Structures are given as C-alpha cells and as structure tokens.
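Enquirer: with the input below, show me the fold.
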Amino acid sequence: MAKILVLHTGGTIGMVPGPDGLVPAAGVVETALERIKRAGSEIELRAFDPLVDSAEVGPAHWNRIIDDVAGFDGDGVIVTHGTDTMSFTGAALAQALAGVGIPVVLCGAMHPLNTGGDAEGNLALALDAALGGQVGVWLAFAGRLLPAAGLVKHHSQDADAFRSVPQPGDAGPFRPRRFKDRRLAILTLSPGIPAGAVAAMLAELDGAVLRVFGAGTIMSDPKLEAALAAAIARGCRIRAVSRCEAGGLIPGTYAAGAPLWRAGCENGGAETPEAALIRLWLDLSEVPQGS
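Expert: Purely as a prediction, here's the structure:
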C-alpha cells in the first residue's frame, strides 16, 4: 500500500471567512483528503499548530518540513502552503532536499476548498503526483506540475498564478540541509536610490541578494560601488541577480556592470531572487556564526 504524508502548513487552500478576511481553519484539508483519497493508498496528515498564513513562513517552518520529509519512510509527501511565499518555500525545499528519492509536492490554491474554485483540482493533482513516483520537489497548480526550484508567482489573482524559471541543478547524494539564524534580505536597485540607504541596509545583513538591471548593470555611482565593496570586505556576501524574470546576468556585456564585479559581488546567473536568497542562506548556515 502506498504511503503518503501530507504536511498541512496553512494557506488559502484551507481557509474560511473570518471577521477580518480569510483565516486558516482546522479540518478543512482533512475533510477534502477523505473525499479524494485513492484506493490502495494510506494518507498520514500532520498539521501545523497553529496553521499559518504563508506571509509568516520562514526558516523555522522550512526546517520543520525538511525534518518531516527526511524522517518519512513512505512513497511521497504533499505540502499544503499559501501562495504568497510559495516561491521561497519551493526554492528552500528544492535546494535543501536536493537528491530526495521521493516526490515532494507543494500544493496551494487561489480560492479555498469548498468554494467552487481551484483548490480541489490542485489537491487532487498533488495527490496523483505524490503517488506517481516522479522524484524531486514540485508544485501542483492549475493543472500543471512545475519544478519548484525556480517558481515565480506572476499573478496575484488568477488561478494560473505560477511560472517556473529553469534553475541550475544541485548535484550529489541526498543530504538534507537546514537553515540557521542568519540575517539576509533581497535588495532592489532603482534609479536614484541613495548609496547611503543601500549601505545602511547592508550594515545589518550577513548576506544580500541584489536585484540589478537587465543582464547586469547598475548606476555609475562611486558611493554605491564603495558601499558594496565595504560590505563584502567585512564579510557580507552579496549575490547579484537580474530584475528580469528570465535571461539572467552576463558579466562583461556592459561597462555599466563593471562596478558589481569590481566590488566583489557574486554572479547569480539565471537564479530567481528567491533561489539566490536560499543559496546564500544555506551556505551561510554551514559557516559558524562570526567566522
């Protein structure tokens, strides 16, 4: 008999109306799973207590999911999750669980279960994917199974809300990795941004993803270059990625990109900002604090 673990974190899929809007509710996903479970399979459900809106999801939640997946002796795992930070959790699980030998399938919805929307279809797709045996980390959404490593939520309302940008693979045997308490953020350059503001942010961080223009350019501001170089010199890792959804960075294409590489920024290539943030976070989690 196939054994499937469902980790219910919260999110729209399992919400009900509350006085201030939709809120997570116990029992909603459990009831739906009873309706759609497949013959010859056994479902174990573990729900977060309390259930969380995905706006609250972070490293501690990722670690809990990673521990549950790593300790599960079965055929597949489904993670029900809100859509707002799905791209971050997708990148986190894809990298931290690289080489996993079972399907790990993220699932969410733009409308809650029992409202005539997309939730039932997404959950059924996730169940079939978890039973299907295609190893790796995926998102089941809008009739498609998407690689979770490079998810982009491109629409805040439509049922077909996600795309997946191809990401570099993480090779090697399965070695679950965990996230430690580190200070990281995604910073976005925009025309006229004060170099002092960037420097002030970097002063509070152990690492940062810097979203730059196009194939890898920034404004010609010596103070900005100095701020980047000073942060890197004190040990803050800065990984540059493009503001564009696809295409990535190509160092050397434009002279306007030279300050990035002179300062010592890392080239994130075609990584999404979320994937770059997770890569930095995992790397820094394996370095002793203060070293």
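Enquirer: can we go C-alpha only for contacts and neighbour counts from here?
Expert: Noted.
Enquirer: run through who's touching stretch 268-275.
Expert: 87-88, 91-92, 149-152, 165-168, 186, 209, 211, 239-242, 245-250, 276 (CA atoms under 8 Å, 6 or more residues apart in numbering).
Enquirer: what does stretch 199-216 give?
Expert: Outside stretch 199-216, the residues within contact range by CA under 8 Å, 6+ apart are 182-189, 218, 224, 227-228, 231, 235-244, 247-251, 253-254, 256-257, 273, 276-277, 280-281.
Enquirer: now those: which count as buried?
Expert: Buried subset of these (neighbour count, 16 or more other CA atoms under 10 Å): 182, 184-189, 218, 224, 227-228, 231, 236-243, 248-251, 257, 273, 276-277, 280-281.
Enquirer: contacts only, for His61.
Expert: His61 neighbours (CA under 8 Å, 6+ apart): none.
Enquirer: that older thread, just the ones of the buried ones among the contacts of stretch 199-216 in helices?
Expert: Judged by DSSP state H, the buried ones among the contacts of stretch 199-216 include Leu224, Ala227, Leu228, Ala231, Pro273, Ala276, Leu277, Leu280, Trp281 as members of helices.
Enquirer: max pairwise distance over those residues: which two?
Expert: Leu224 and Trp281 (23.8 Å; CA to CA).
Enquirer: hmm, back to that, so which of the contacts of stretch 199-216 are in strands?
Expert: Leu184, Ala185, Ile186, Leu187, Thr188, Arg237, Ile238, Arg239, Ala240, Val241, Ser242 (DSSP state E).
Enquirer: kindly reformat those as TSV containing distance to Ala129.
Expert: TSV is the format used below for the ones in strands among the contacts of stretch 199-216 (distance: CA to CA, whole Å):
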residue	distance to Ala129
Leu184	33
Ala185	33
Ile186	32
Leu187	35
Thr188	36
Arg237	37
Ile238	37
Arg239	34
Ala240	34
Val241	31
Ser242	32
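Enquirer: please provide the structure for the following sequence as well, for comparison with the first:
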Amino acid sequence: MKLVLIHTGGTIGMAETPNGLAPKPGLVEDAIKARLPEGVELVEHVFDPLVDSADVGPSDWNRILDLIDAEPDAPVILTHGTDTMAFTGAALSQALYGLGRRVVMCGSMLPLDMDGDAEGNLDLALQAVMEPEEGVFLAFADQIMPAAGLVKHNSHQVDAFRSVPQSLSAPTLRRFGPRNLAILTLSPALPVTALTAALGGLDGAVLRVFGSGTMMNDPDLIVSLRAATDSGTPIRCVSQCESGGLEPGTYAAGAGLWSAGVENGGNQTAEAALVSLWLRK
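Expert: I've put the predicted structure just below:
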C-alpha cells in the first residue's frame, strides 16, 4: 500500500543553527522512512521552500488538497507547524468531508532529535493513519483528535491542543478562492467606526461575540452590522468562549445581533466558521 507524506514545514522539521531553529531538509522524511511499516510505499511531497505555519493560507490549503486528490486511495500524513494548525485542520476537514479520505496531521512543540515530543507524535500519526475511519485528525500529545475544531490553548506546553466537536456537512465548494475574509472580535467600548471600516473592506466576516451570544447595547453597532448584511456581506457569529457555542434568545443583550441579520455559528470555532464562509458560493 501507499502512504502519502506532505511535509509543509514547522518546528518538527527544524534543527539548531547559529541563528536559531531553522528548517532542516530531509529530517522529517528520514524519520518517517525509519518508522515505515514493512510493505508500505512512501510517496513524498515536500514544500520547497518549507513554510512557517504563520504563512500558511488558502493557496497552501489548495495545494495540499490537490496533492491529496492525486493519490485517491492512499492515507495521508501532513506535517505542519502548530501556530495555524487549527486553521488548516478546519480547512481540510470541511473541504474533504464525505470523500472517504483519511488524513492525520502531525507537528510538535520541539523538533526531532531534541528529546521532545516530535518522535512520539510522529509514531502516533503513523499508527493512526492506518485506521479505516475517514476524516482529518491531529496526532499530538498521546491523543488522536478530530481536526475540524482544534484550539491551540497553550503556546508552550506539549499538551497544546484541544478539540471542540463540530457539525460537518458537504461544502458547496472544495477549494479556496480569492475572498477578503477576516475574524473580528467584539470588545467593550469597541468604536463602531472601526468595525464599520473593517466590514467595508471584507467579503465576509466571522464575529467573535460574548458568551452564548451577546453584545454591547449600542444602537449604532446594530446599524453597522445591519448595513453590512443588507449589502450582501455575510457575518457569522461565534462565541469568544472556547466551548459551549451560541444559544440565540438566551439573553436580551443578544437580540440586536440576530435582528441585524447575522448568522448563528453555533458551536463552530472561529477557524471553522471562517473556513465555512470560504467554502460557499
């Protein structure tokens, strides 16, 4: 059987240099080959140059999806930096939903050969990728997590990720087009002019609101949101809380949101909500 490795970059494939950690060509590929089960053929796709995950975006997601499509019957291990792992996990989970593919993402907080978590995460990914269940998963810190709703909750600890359950359905589109989308966050005393200006330059937005779905009691804010939705700019609301999601109607303080025509993102993470805006016509 074939196993596809897509190595995009990230800490897992770095090594010490006089100027600090930097990508080391061949490091991840050699580590995979040393662990490869007998009878498995490795198909390697290595980004050149390797990409820091802070720079990963829609064009990279499309490239990854094209590589996955090119090997229709093979499971896939994707090595990736941790900083935008949640965005890529959401992107692949939604774009591949219902296609029967199994993708296991893998990264680490310390590079290979540094007595850290990289080797254990890679071993776990190799075990997990051979399972039959379709979907996109993350192998990290002794856990196999659905990648659709990842949250990086710690910037330093080995146990860096959690997974928030998400509801998935087949998307309208399966590739990411050139859209101006962003995640915006409500905060106390946010100037409405700032929100209006941001929305004016966007094709759609995810709005992180308070708790189970509330916002400030500011009529100008409602007017701004309504003007955007009336002009055809979708605004999808999600909670600023890590889990629990939105429940419209729970508090009167949220009534203005829903009267302004915003969408209820339910239990979606901000990353998942952003991807869902991208993958619809």
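Enquirer: which residue ranges form the helices in the first structure?
Expert: 28-36, 59-70, 86-96, 119-132, 195-202, 222-233, 258-263, 273-285.
Enquirer: winner for burial among those?
Expert: Among the helices of the first structure, ranked by average contacts under mean count of other CA atoms under 10 Å, first place goes to helix 86-96 (a mean of 26).
Enquirer: distance from that helix to the second structure after superposition?
Expert: Here the mean offset of helix 86-96 of the first structure against the second structure after fitting is 0.2 Å, by mean CA distance after the TM-score superposition for the first structure.
Enquirer: which residues sit against that helix?
Expert: Residues from elsewhere that reach helix 86-96 of the first structure (CA under 8 Å, 6+ apart): 54, 62, 66, 106, 136-139, 148-153, 170, 175-178, 274-275, 278-279, 282.
Enquirer: of these, grab the buried ones for ChimeraX.
Expert: In ChimeraX, this line selects whichever of those come out buried by 16+ other CA under 10 Å:
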select :54,62,66,106,136,137,138,139,148,149,150,151,152,176,177,178,274,275,278,279,282
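Enquirer: can you tell me which of the contacts of helix 86-96 of the first structure are in strands?
Expert: Those of the contacts of helix 86-96 of the first structure lying in strands (DSSP E): Leu106, Gly136, Val137, Trp138, Leu139, Leu151, Val152, Lys153.
Enquirer: circling back to that earlier point, among the helices of the first structure, which is nearest Met15 of the first structure?
Expert: helix 28-36 (7.4 Å).
Enquirer: so the closest one matches what in the second structure?
Expert: Mapped onto the second structure using TM-score structural alignment, helix 28-36 of the first structure covers residues 27-35.
Enquirer: mean per-residue distance, that stretch to the first structure?
Expert: Stretch 27-35 of the second structure sits 1.2 Å off on average (mean CA distance after the TM-score superposition for the first structure).
Enquirer: if I look at Lys180 of the first structure, how far off is Arg64 of the first structure?
Expert: 12 Å (CA to CA, to the nearest Å).
Enquirer: typo on my end, it should be Gly71 of the first structure
Expert: Relative to Arg64 of the first structure, and taking CA to CA, Gly71 of the first structure is found at 11 Å.
Enquirer: what about the closest residue in space to Leu22 of the first structure that isn't next to it in sequence, neighbour count?
Expert: Computed as CA to CA, 6 or more residues apart in numbering, the closest residue to Leu22 of the first structure that is not its neighbour in sequence is Val16, at 5.4 Å. If you count neighbours by other CA atoms under 10 Å, Val16 of the first structure ends up with 18.
Enquirer: what's near enough to touch the aligned residue in the first structure for Pro188 of the second structure?
Expert: When the first structure is aligned by TM-score structural alignment, Pro188 of the second structure is paired with Pro191. Neighbouring residues of Pro191 of the first structure by CA under 8 Å, 6+ apart: Met219.
Enquirer: any idea how far Pro191 of the first structure lies from Gly268 of the first structure?
Expert: 21 Å.
Enquirer: likewise for Ile238 of the first structure?
Expert: Counting by CA to CA, the gap from Ile238 of the first structure to Gly268 of the first structure is 9 Å.
Enquirer: try Ile218 of the first structure
Expert: Distance, Ile218 of the first structure to Gly268 of the first structure, using CA to CA: 15 Å.
Enquirer: how about Pro147 of the first structure?
Expert: 19 Å.
Enquirer: which ones are touching the alignment partner in the second structure of Glu225 of the first structure?
Expert: In the second structure, the residue paired with Glu225 of the first structure is Ile222, using TM-score structural alignment. Shown in contact with Ile222 of the second structure (CA under 8 Å, 6+ apart): Gly256, Leu257, Ser259, Ala260.
Enquirer: was I right to think Ala161 of the first structure contacts Lys153?
Expert: Yes. Taking CA atoms under 8 Å as the definition, Ala161 of the first structure is a contact partner of Lys153 at 5.6 Å.
Enquirer: identify the residue of the first structure aligned to Ala201 of the second structure.
Expert: One correction, residue 201 of the second structure is Gly, not Ala. Counting by TM-score structural alignment, the partner of Gly201 of the second structure is Glu204.
Enquirer: repeat for Glu263 of the second structure
Expert: So, by TM-score structural alignment, Glu263 of the second structure is matched to Glu266.
Enquirer: list the contacts for that match?
Expert: Arg237, Ile238, Arg239, Ala240.
Enquirer: ok, Pro146 of the second structure - how many residues close by?
Expert: 22.
Enquirer: that one contacts Glu134, doesn't it?
Expert: No. Pro146 of the second structure is beyond contact range of Glu134, at 10.6 Å (criterion: CA under 8 Å).
Enquirer: what sits against the nearest residue to Pro24 of the first structure once chain neighbours are set aside?
Expert: What sits nearest to Pro24 of the first structure in space, not counting adjacent residues and going by CA to CA, 6+ apart, is Met15, at 4.1 Å. Each residue near Met15 of the first structure by CA under 8 Å, 6+ apart is listed here: Leu22, Val23, Pro24, Ala25, Val28, Pro112, Leu113.
Enquirer: and the lengthiest strand in the first structure against the second structure, how far off on average?
Expert: When the first structure is scanned for its longest strand (criterion: DSSP E), the result is strand 41-52. Following the fit onto the second structure, the mean deviation recorded for strand 41-52 of the first structure is 0.7 Å by mean CA distance after the TM-score superposition for the first structure.
Enquirer: run the chain-centre distance for that strand.
Expert: Relative to the chain's own centre, strand 41-52 of the first structure is displaced by 20 Å; criterion: CA atoms, centre = their mean, to the nearest Å.
Enquirer: same deal with stretch 271-284 of the first structure?
Expert: That offset, for stretch 271-284 of the first structure, works out to 9 Å (CA atoms, centre = their mean).
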